[in-house]
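# For reference, the sequence and a predicted model appear below.
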Amino acid sequence: MDFEAVAAQLRKPDGEFGKQVGAKMNESNWYINQYLIENLNLKSHDHLLEIGMGNGFFVKDVFAKEPSVTYVGCDFSETMVEEASQLNQSFIENGQAQFIVASTTRLPFANETFDTVFTINTLYFWEKPSEDLAEIRRVLKPGGELQIAIRPKPLMKKLPFTQYGFTLYEKEDVVDLLSASGFRLIGVVEKDEPVHQKVNGDSVQMVTVIVRAGKY
């Protein structure tokens, strides 16, 4: 298997292969998505931004948790934005959701737009995370919350594709990044997932880490 090609598609899914990778990510990332959605502190009519929503498979679960929210998903993969828009057409038609091509380096939103921003398994690909966090902080309302979900460095190092273009993090690294960017730490959740993945014949325990931080 061409792990470098897989890594490139995980970063930015493109074309038919990208669609296949997106569908596979729904399976491998099911628990990390569910854990973060469970962890969201949603209030009635909140405005949410998800960075890197992939094909939008889990958007329905956000609305199941709080039907009154307004959701925006952004991804710099045109393929994923198209897929997410098709999958969530009913939410779009109801004015509850929209999907746009955008990157954390330049979010096309006014200052203080969102109550919550969250992102799952994208931090590895941020080339200048301090600048990305400053941009996220700009679009968050005062008192708003950012949640970042990752898999920790010791686990990720066991996966063969992460040597290509991934920056790996311990939970402490994420906390330090957020603190340096002016966020206030709310808490850290670390949970073993009830699944293992086979890697080179070995069974690897999957782990979810969620770091929650607020805007002063």
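Yep, it's here.
# use CA for all of it now, contacts and neighbours both
Fine.
# need the longest strand for the protein.
Assignment by DSSP state E gives strand 183-199 as the longest strand of the chain.
# buried ones in stretch 173-184?
In terms of neighbour count (16 or more other C-alpha atoms under 10 Å), stretch 173-184 has its buried residues at 174, 175, 178, 181, 182, 183, 184.
# List the first helix or strand encountered after the longest strand of the chain toward the C-terminus.
Heading C-terminal from strand 183-199, the first helix or strand you meet, by DSSP states H and E, is strand 202-215.
# ok now that following strand, how far from the chain's centre?
11 Å (C-alpha atoms, centre = their mean, to the nearest Å).
# Going by neighbour count, which residues of the longest helix belonging to the chain are buried?
For the chain, the helix with the greatest residue count under DSSP state H is helix 15-28. Neighbour-count burial for helix 15-28, counted by 16+ other C-alpha under 10 Å, picks out 18, 19, 21, 22, 26.
# this is the other structure I want to compare:
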Amino acid sequence: MESLTKLNCPCLREKAVKAMYKGMNLMTIPLSRWGLSHVEIHDDADILDIGCGGGRNIQRLLRAAPKGHVTGIDPSETAVSMSFALNREAIADGRCDVYEGTADILPFGDNRFDLVMASETMYFWKNPDECVREILRVLKPGGIFLAVNSKGGTCPLDDIYEKIIPGMKIFHQEELEELFLNAGFRDLDTDYKLGALALTAVKPMTKLDAVRKRLLLKEPASYGKIAIMAGILALIGVAIAAGSKKKE
């Protein structure tokens, strides 16, 4: 009885959960690096890590986007606490935020993120359709979603996990592609390595979105070119106006 009481102790359960997240931080290093090799991350990217776990991927993403911002979200209070502790300096600098929450109700505005990543977490989404629609909503037009799963549905043993782990769902390539295409994603690309799956999907960009993106020039040199062009056009306009007056 005493041993059972110890196992049911909240402090022991929390220690066990923390140990699990620490182990996942170490074991998923090769998987995360391989998954991230499928996307190009700009220095100033705004990134969302869904199911951030112990916070190690947040740390990687912060290094990949030194001028950007990374947000983590996880349904586990323990995971949020660990992610916060691991990325404390970035949070203090205003480059990182961590929230408790789920993928089907993302507490963010529309068209915010350049990249949304979900590593080893899709298995436990209770409402996959709603989760994917929410991801599409918070992504900027042209933004990318990256899913990384160590169990890609190609190994016969993958189906066993669904039977021994409550609530777990292994997604096969056809299921994932149908899920994202139905939500409105395009340009899907799937890659496999040693049974693991990496899927990228793009939020479509309308012609108006493309024009807006071209106008949002961030480099000073670009603004300088615009100023020069505006000056030249102004001079041309003055010359035309002067010529018209002479004719009169």
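That came through, no problem. Quick caveat: nothing in here was measured; it's all calculated off a predicted structure.
# one step back: with distance to residue 76 of structure 1 as extra columns, can I get the buried residues of stretch 173-184 of structure 1 in JSON lines?
Listed next are these as JSON lines, based on distance: C-alpha to C-alpha, whole Å:
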{"residue": "174", "distance to residue 76 of structure 1": "22"}
{"residue": "175", "distance to residue 76 of structure 1": "25"}
{"residue": "178", "distance to residue 76 of structure 1": "22"}
{"residue": "181", "distance to residue 76 of structure 1": "23"}
{"residue": "182", "distance to residue 76 of structure 1": "25"}
{"residue": "183", "distance to residue 76 of structure 1": "25"}
{"residue": "184", "distance to residue 76 of structure 1": "27"}
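# now the helices for structure 2?
Per DSSP H, structure 2 carries helices over the ranges 2-7, 10-27, 29-36, 56-64, 77-86, 88-92, 128-138, 158-164, 173-183, 207-215, 220-247.
# Between these, which one is closest to residue 109 of structure 2.
Nearest of the helices of structure 2 to residue 109 of structure 2, taken as C-alpha to C-alpha: helix 128-138 at 6.1 Å.
# got the contact list for that closest one?
103-106, 108-113, 116, 122, 125, 145, 179-180, 183-185, 203 (C-alpha atoms under 8 Å, 6 or more residues apart in numbering).
# Check the mean deviation of it from structure 1.
Once fitted to structure 1, helix 128-138 of structure 2 is off its aligned match by 0.8 Å on average (mean C-alpha distance after the TM-score superposition for structure 1).
# returning to that earlier point: the longest helix of structure 1 relative to helix 30-39, how many degrees between them?
70 degrees (axes from the mean of the first three to the mean of the last three C-alpha atoms, to 10 degrees).
# Now helix 15-28 of structure 1 on structure 2. Mean distance?
In the superposition with structure 2, the average deviation recorded for helix 15-28 of structure 1 is 1.4 Å (mean C-alpha distance after the TM-score superposition for structure 1).
# Just the residues contacting that helix, thanks.
By C-alpha under 8 Å, 6+ apart, helix 15-28 of structure 1 touches 9, 10, 12, 13, 54, 55, 57, 79, 80, 83.
# And those residues, which is closest to residue 43 of structure 1?
residue 57 (21.9 Å).
# for the closest one, what are its contacts?
Residues in contact with residue 57 of structure 1 (C-alpha under 8 Å, 6+ apart) are 26, 84, 87.
# one more time with 10 Å
Listed by C-alpha atoms under 10 Å, 6 or more residues apart in numbering, the contact partners of residue 57 of structure 1 are 22, 23, 25, 26, 30, 33, 83, 84, 87, 88.
# I'd like to know how far it sits from residue 88 of structure 1.
To residue 88 of structure 1, residue 57 of structure 1 is 8 Å away according to C-alpha to C-alpha, to the nearest Å.
# What is the aligned counterpart of residue 182 of structure 2 in structure 1?
Under the alignment (TM-score structural alignment), residue 182 of structure 2 maps onto residue 180 of structure 1.
# Not counting its neighbours along the chain, what's nearest its match?
Leaving aside its chain neighbours, residue 180 of structure 1 sits nearest to residue 130 (7.9 Å; criterion: C-alpha to C-alpha, 6 or more residues apart in numbering).
# What of residue 151 of structure 1?
Closest to residue 151 of structure 1 by C-alpha to C-alpha, 6+ apart is residue 208, at 5.3 Å.
# gap between residue 184 of structure 1 and residue 108 of structure 1?
Noted for residue 184 of structure 1: a distance of 24 Å to residue 108 of structure 1, by C-alpha to C-alpha.
# If you tally nearby residues, what's the number for residue 110 of structure 1?
As a burial measure, residue 110 of structure 1 scores 10 neighbours (other C-alpha atoms under 10 Å).
# just to revisit the earlier point, next one: the residue nearest to residue 180 of structure 1 from residue 118 of structure 1, what distance?
Distance, residue 130 of structure 1 to residue 118 of structure 1, using C-alpha to C-alpha: 16 Å.
# Counting neighbours around each, name which of those two comes out higher.
Ranked by neighbour count (other C-alpha under 10 Å), residue 130 of structure 1 and residue 118 place residue 118 first, with 23 against 16.
# and the more buried one, what is it in contact with?
By C-alpha under 10 Å, 6+ apart, the residues touching residue 118 of structure 1 are 36-37, 40, 48-53, 73, 136, 145-149, 210-212.
# and the residues you listed, which are buried?
Restricting the contacts of residue 118 of structure 1 to buried positions leaves 36-37, 40, 48-53, 73, 136, 145-149, 210-212, with burial counted as 16+ other C-alpha under 10 Å.
# now for stretch 152-170 of structure 2, what's the gap between its first and last residues?
End-to-end distance of stretch 152-170 of structure 2 (C-alpha to C-alpha): 7 Å.
# Contacts for that stretch next, please.
121-126, 149-151, 171-174, 176, 191-199.
# among those, which ones are buried?
Buried among these by 16+ other C-alpha under 10 Å: 121-123, 125, 149-151, 171, 173, 176, 192, 196-199.
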